[in-house]
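Colleague: Based on what follows, work out the 3D shape:
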Amino acid sequence: MRSPMRASILSVAALLSATAALAQEAEGEAEPGSGIDWSVGLRGSYASNSITGGKPSLALTPEVSLTLGGESSTTTYGAGSELTVDGTGQARIDDLHAGITSTLRLGSTTTLGGAINGVLTQMDRGDSSLPANTLIAPTVVDGTAQASVTQDMGRFDGKLTLDGRRYMMGATTLNDLSTVDNTHRSYWEGGATLRLGYEITPLISAFVEGEASVQKFDAPDPTVLAYLDGREYQLRAGLSYTYGSIISAEASVGRGWLDYVDGALTDTQSWVYNGSLTLRPDETVSLTGALETTLDPSTSTPGDTDMGVTLSGNAAYQVNPWLTLRASSAWDRTVTLGTGAASWSLDAGVGVDYRSSRHIVWSADYAYGRDYAPPTPLNDTHTVSVGVRVNR
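Modeller: Below you'll find the predicted structure:
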């Protein structure tokens, strides 16, 4: 009798073969510059976790996008998903997303931008952040909307951004079929960011950036019996450096405040740091890095505040038109300001892409992750993946 995993592999492989045939037929039918793009990928993985052990999985990853452009505007519609089946035959939606991004140039000095995105995700039931006896992990719906206007005023420039967010977490189902309500983790959020810059030289600019946002939760925290609603403010100053398309970098430092609506909760302030780096010395090499600081209600100590620092980087090298090497890394540290408790995670990975034809790309990846979130013991994860993607 075939296992559920083997049956899934065979059925998805058949679908991928049919898709490849369609791609070959469409090569001569698609109109150049039509703006339509699509791909479908099949990836097999084996993850070994120091707490939950090892398990195989199979993922199907379709993507589709449509870009419409004119002399002064560009709009892109996109959608995709990642559907996973594990070794026991249990299927879940790792990721289901759709969005619209648009830019409109009103003149030589004014640009409008907008984006609407929605994502539905579901964690693995063995995730360390879930109860050990989880049967069905909660689903999360995360929707965002953003609008911006950029104005160039000679040596001065300004950008105003308005954004909103709706985050909803469903219930966690345990092995005894009881549920854990996560309504207190769902919230509405809205905010605005104003950035003013001054060109010191053609390459170097100084800027100040202020942010204000409001967060409203659906239910009170079950431990402190209070809503964690709050207002967050950040004020930072920094420098940016741009050298054509080769180097783009910026760094800023400032102060952040989290002001809780409920007077029983302790308001918090802290130093915050942000930065980014993009380096493209030629068409074959790409290096990116980012530093971000956040202040949020604590997820480990109810009524407290978490300060998170994330440092990430990516690198890609195109050896030739058929072969690309990739690497990525990320380090994240979260400190609960009231208690001083700290948790952290480290992720690193390497990969290779091989294009065997115009439409087909093969890939192989190795990823390592280590996370420590007391009282959960130190957790190491090794993941090996191989896959193939058919592109339009």
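Colleague: contacts and neighbour counts: CA atoms only from here.
Modeller: Noted.
Colleague: quick one, strands of the stretch 251-392 of the chain?
Modeller: Along the stretch 251-392 of the chain, counting by DSSP state E, counting those that start in this stretch, strands occupy 268-279, 285-297, 305-320, 323-336, 342-355, 360-373, 376-391.
Colleague: Mind putting those strands into TSV with mean neighbour count and distance to Ala251?
Modeller: Shown next, in TSV, are the strands of the stretch 251-392 of the chain (neighbours: other C-alpha atoms under 10 Å; distance: least, C-alpha to C-alpha, whole Å):
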stretch	mean neighbour count	distance to Ala251
strand 268-279	18	4
strand 285-297	18	9
strand 305-320	18	13
strand 323-336	18	18
strand 342-355	17	23
strand 360-373	18	27
strand 376-391	17	32
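Colleague: Could you also give me the structure for this next sequence, so I can compare it with the first?
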Amino acid sequence: MTKSIRTPLIRAAVALGAALLGGTALAGGLRLAGDGSGSNNIDLLADPATQCENCDSRAPHEWDAPPFTVDWSLALRGAYVRSISSGTSYEALAVPTFKLEHIFLRGKYSLEGSAELSRSTREEFRINALRLGAAGEFQVNEALTLSGSAKFAVLTPSASSTGYPTSTVSASRELSGDAAGAAAYDFGRLTATLRGSLGRSVYGQTTLANGTQIDNSANDNWRIGGGLRIGYKVTPILTAFVDGGVGYQAYDVVAPSYGVKLDATDLTLRGGISAKFNQVLEAEVSAGLGYRKFAFAAADDFVSQLYDASLTFRPDETLTLRGGLATTVGAPGPNASGAAKVEYAATGDIGYQVNPWVKLRASAGYRYAVFSDSTTLETGYSLGAGTDYLVNENLSVTADYAYSATTSATPVDEEHRVTMGVTLKR
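Modeller: Coordinates of the predicted model:
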């Protein structure tokens, strides 16, 4: 009895041992998927260059992500304005804005727009500005990033703007559109950014009190350009760079004062250094030369000095300091003399969050413009200060004071503006 029981037990143990040994040999020979541990995990034994043989290289679908996040606001303002040239007036403004944005794993895209509508005791209802813009960014891989943007604007200056005749009742309206694209590649310590752009500007007529209309179509132009920026990371924070660009500006019709079109080729070369330290500091400074060669031989070639700088400093979450210096070379614009205009503009602003409900801000600016083939100068500066009081998460009350002066005008023109209002936002 005992013998008959032991024999089957021995036979079963031998069979189980043989099965285990056979299974282990088979698994080792064929590398079958096991429990994910040890040497039987296929992904752990895959080629390191492919990272993961059984993974889907496509970005996962965002099942719950909405197509856009929506933000909008409506600012209503009332202003008291006093200037040397136009006297005292009162102005009401409405400024609606909206923004649609979608952020995904490898980039983002957005669409935004704004309008500025005004009515004053000096002027009838006026659409000061309409703006619409779209932008997008896509990271192809860890080294290559593509970006692009498109902007459209309709601007209607005030009839009392500097540079217009004193009898102006309707200033020249400007329609402009710009598109730009860029590809940035990170080689490690070396980075390269290739860019291109296309733009168009159209100027309307200026209407005087006696019914005379001044034609500004000689300023209508197309712009096309491209450039390359190469940077070298001196340290993880500092990057030295050189930037070169080429562009062409083509006008629709001849300029009355020259009898030819002011078509021109622009060449620029700048060198500088940029710095970025987390979210605390972002800064860049550069200098260089710009060369404008006109298509008609009678005009002298125009050389300009280029100075550009930008600074954003956030020592903590309550304080933000910004400053900038920009140089622009382009068309002289309506009511201006000369074949080209070079403008240097310096700006600065500060924002301080006193507490969750109160924010203080201040700004300052200065501009200086010269023209080729002309002794005309344009200079001016501005100062401003304001505060925002947050009533609740959707409503805030604002108050601002702004001062501006055009020192190149004869006589010098000054304007004081006190503005108060509310902003309703999503």
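Colleague: thinking again about what came up before, so for Pro4 of the first structure, which of the strands of the stretch 251-392 of the first structure sits nearest?
Modeller: Closest to Pro4 of the first structure of the strands of the stretch 251-392 of the first structure is strand 376-391 (C-alpha to C-alpha; 19.3 Å).
Colleague: Make TSV out of the strands of the stretch 251-392 of the first structure and add distance to Leu15 of the first structure.
Modeller: What follows is the strands of the stretch 251-392 of the first structure, written out as TSV (distance: least, C-alpha to C-alpha, whole Å):
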stretch	distance to Leu15 of the first structure
strand 268-279	38
strand 285-297	34
strand 305-320	30
strand 323-336	26
strand 342-355	20
strand 360-373	14
strand 376-391	11
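Colleague: With respect to Arg43 of the first structure, which of those strands lies nearest?
Modeller: Using C-alpha to C-alpha, the nearest of those to Arg43 of the first structure is strand 376-391, at 4.0 Å.
Colleague: name the helices or strands packed onto the closest one?
Modeller: Applying 3 or more C-alpha pairs under 8 Å, 6 or more residues apart in numbering; DSSP states H and E, one finds that strand 376-391 of the first structure makes contact with helix 4-26, strand 36-49, strand 360-373.
Colleague: For Thr193 of the first structure, which of these is the nearest?
Modeller: Using C-alpha to C-alpha, those put strand 360-373 closest to Thr193 of the first structure, at 32.1 Å.
Colleague: In the second structure, what range does that closest one match?
Modeller: For strand 360-373 of the first structure, the aligned range in the second structure is residues 395-408, judged by TM-score structural alignment.
Colleague: can you check stretch 314-325 of the first structure too?
Modeller: Under TM-score structural alignment, the match for stretch 314-325 of the first structure is residues 349-360.
Colleague: And for stretch 223-231 of the first structure?
Modeller: Counting by TM-score structural alignment, stretch 223-231 of the first structure falls onto residues 257-265 of the second structure.
Colleague: in stretch 65-73 of the first structure, what's buried?
Modeller: Ser65, Thr67 (16 or more other C-alpha atoms under 10 Å).
Colleague: Span of it from start to end?
Modeller: 17 Å (C-alpha to C-alpha, to the nearest Å).
Colleague: what's the answer for stretch 216-227 of the second structure, then?
Modeller: Stretch 216-227 of the second structure has an end-to-end distance of 30 Å (C-alpha to C-alpha).
Colleague: so what's Leu190 of the second structure up against?
Modeller: If you count contacts by C-alpha atoms under 8 Å, 6 or more residues apart in numbering, Leu190 of the second structure has them with Ile230, Gly231, Tyr232, Lys233.
Colleague: let me redo that: Ala171 of the second structure
Modeller: By C-alpha under 8 Å, 6+ apart, the contact list for Ala171 of the second structure reads Thr156, Pro157, Ser158, Ala159, Tyr164, Gln205, Thr206, Thr207.
Colleague: same thing but 10 Å
Modeller: Contacts for Ala171 of the second structure (C-alpha atoms under 10 Å, 6 or more residues apart in numbering) come out as 156-161, 164-165, 203-208, 214, 334.
Colleague: picking up where we left off before, of the contacts of Leu190 of the second structure - the most surrounded one?
Modeller: Most neighbours among those, by other C-alpha atoms under 10 Å: Gly231, with 21 neighbours.
Colleague: mind checking what that one lines up with in the first structure?
Modeller: Applying TM-score structural alignment, one finds that Gly231 of the second structure aligns to Gly197 in the first structure.
Colleague: quick one, what contacts its match?
Modeller: With C-alpha under 10 Å, 6+ apart, Gly197 of the first structure has these contacts: 152-153, 155-159, 205-209, 237-240.
Colleague: now do 7 Å
Modeller: By C-alpha atoms under 7 Å, 6 or more residues apart in numbering, the contact list for Gly197 of the first structure reads Phe156, Asp157, Gly158, Ser205, Ala206, Phe207, Val208.
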